[in-house]
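Visitor: structure for the following, please:
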Amino acid sequence: MQIEIRQYQIHDAAAAAAIWNEVVRGGAAFPQREELTEENADSFFRSQSFTGLAEDAETGEIVGLYILHPNNVGRCGHICNTSYAVKDGVRGRHIGEQLVRHSMAQGKTLGYRILQFNAVVATNASALHLYRRLGFKQLGVIPGGFLMPDGHYEDIIPHYHEL
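Guide: Model (predicted):
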């Protein structure tokens, strides 16, 4: 599978929302509980500083995405935050890595100096392994910072990378 990452466009709303909602329904990575709807998906993706889509170059299928936006405002406005989602059935093919690398370059292009992840769930071993390999630094551990679908709490591990 040859992946090309491009900017989100309005006609991508349904495909992007479907992938986003898979992660929300899974309940083990994104803090959101509410799924995107047809009515709010486009405004959500367009409201980001950048939404990148991973597209299979041969089929045109959207197989992953990321959103990039400020992590804070004012004197901390140079720090961005991202979220990544890869479609079920194509995980494990390094699409997530391509999305992370693209977001790092895009964040720098947009003038951000630091990329920060606020809530990497401790059970998300593949993400933690990838972030370490790409040189992200762990900031610490927040005990019980993430509510899992079954009602128990998992630790979250914030990370950052200078762009």
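Visitor: contacts and neighbour counts: CA atoms only from here.
Guide: Noted.
Visitor: which residues of the chain fall in strands?
Guide: Ranges of strands in the chain, per DSSP state E, are 3-7, 50-56, 62-70, 79-86, 114-117, 137-138, 142-147, 153-156, 159-162.
Visitor: start to end distance for stretch 154-163?
Guide: Terminal residues of stretch 154-163 are spaced 29 Å apart (Cα to Cα, to the nearest Å).
Visitor: need the strands of the chain in a markdown table (columns: distance to residue 40 and mean neighbour count).
Guide: A markdown table is the format used below for the strands of the chain (distance: least, Cα to Cα, whole Å; neighbours: other Cα atoms under 10 Å):
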| stretch | distance to residue 40 | mean neighbour count |
| --- | --- | --- |
| strand 3-7 | 18 | 17 |
| strand 50-56 | 15 | 23 |
| strand 62-70 | 15 | 23 |
| strand 79-86 | 18 | 23 |
| strand 114-117 | 24 | 22 |
| strand 137-138 | 33 | 16 |
| strand 142-147 | 25 | 16 |
| strand 153-156 | 28 | 18 |
| strand 159-162 | 29 | 18 |
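Visitor: to compare with the earlier structure, here is another sequence to fold:
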Amino acid sequence: MLIRDVEDADWPQVWEIVREVVRAGDTFTYDPGLTAEQARQIWVLAPPGRTVVAVEEGRVVGTAHMGTNRPGPGSHVSTASFMVAADVRGRGVGRAMVEHALGWARERGYAGMQFNAVAESNVGAVELYRRLGFSVVGTVPGAFAHPTLGRVGLHVMYCPF
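Guide: You can find the predicted model right below:
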């Protein structure tokens, strides 16, 4: 698997993943009615942020974006988000992208990485993040309206460097 910067020609494949994840409504706080153009504006970050794709045999199987979590006095902490195509989940694509984002942030001198809104029901992601050094530093009860579970908590997770 190759992880590289996103290119304009990748967007149709990236949009397929983003659309699938967002419309499921069970992990991201994005509006399920998000259009391709709205999604591109949110997902593809301008420098100094970065958006990448994970590619296997010419197919985009995952995407991530990373950057500064907050400006000004909070600019020493990074953040990132990840989406993986449903048919390749559980094969290490997400882990590879998280490790890539952590390396990117360390190389740029960030003090750590913070995830602002991880649905507590997204058990696979929460466990992956914990294995890679993150801990839950707080949970907002009932802050995420899961389509089948109802309101579940949103974790704030942090990994110091």
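Visitor: for residue 128 of the second structure, what is the corresponding residue in the first structure?
Guide: Alignment of residue 128 of the second structure against the first structure is given by TM-score structural alignment, with residue 130 as its counterpart.
Visitor: what's the nearest residue to residue 42 of the first structure if we skip its chain neighbours?
Guide: With Cα to Cα, 6 or more residues apart in numbering as the criterion, residue 42 of the first structure has its nearest non-adjacent residue at 5.3 Å, and that residue is residue 13.
Visitor: same check on residue 95 of the second structure?
Guide: Leaving aside its chain neighbours, residue 95 of the second structure sits nearest to residue 128 (7.0 Å; criterion: Cα to Cα, 6+ apart).
Visitor: kindly report the same for residue 4 of the first structure.
Guide: The shortest distance from residue 4 of the first structure to any non-neighbouring residue, by Cα to Cα, 6+ apart, is to residue 55 (5.3 Å).
Visitor: and the one you found, what does it touch?
Guide: 3-6, 61-64 (Cα atoms under 8 Å, 6 or more residues apart in numbering).
Visitor: same check, this time on residue 50 of the first structure
Guide: With Cα under 8 Å, 6+ apart, residue 50 of the first structure has these contacts: 7-8, 67-69, 106.
Visitor: ok, those in the second structure: which stay?
Guide: Mapped onto the second structure and checked by both residues aligned by TM-score structural alignment, their matches' Cα atoms under 8 Å, those keep the contacts 7, 67-69.
Visitor: make a markdown table out of the residues you listed and add distance to residue 157 of the first structure.
Guide: Below are these laid out as a markdown table (distance: Cα to Cα, whole Å):
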| residue | distance to residue 157 of the first structure |
| --- | --- |
| 7 | 29 |
| 67 | 19 |
| 68 | 19 |
| 69 | 19 |
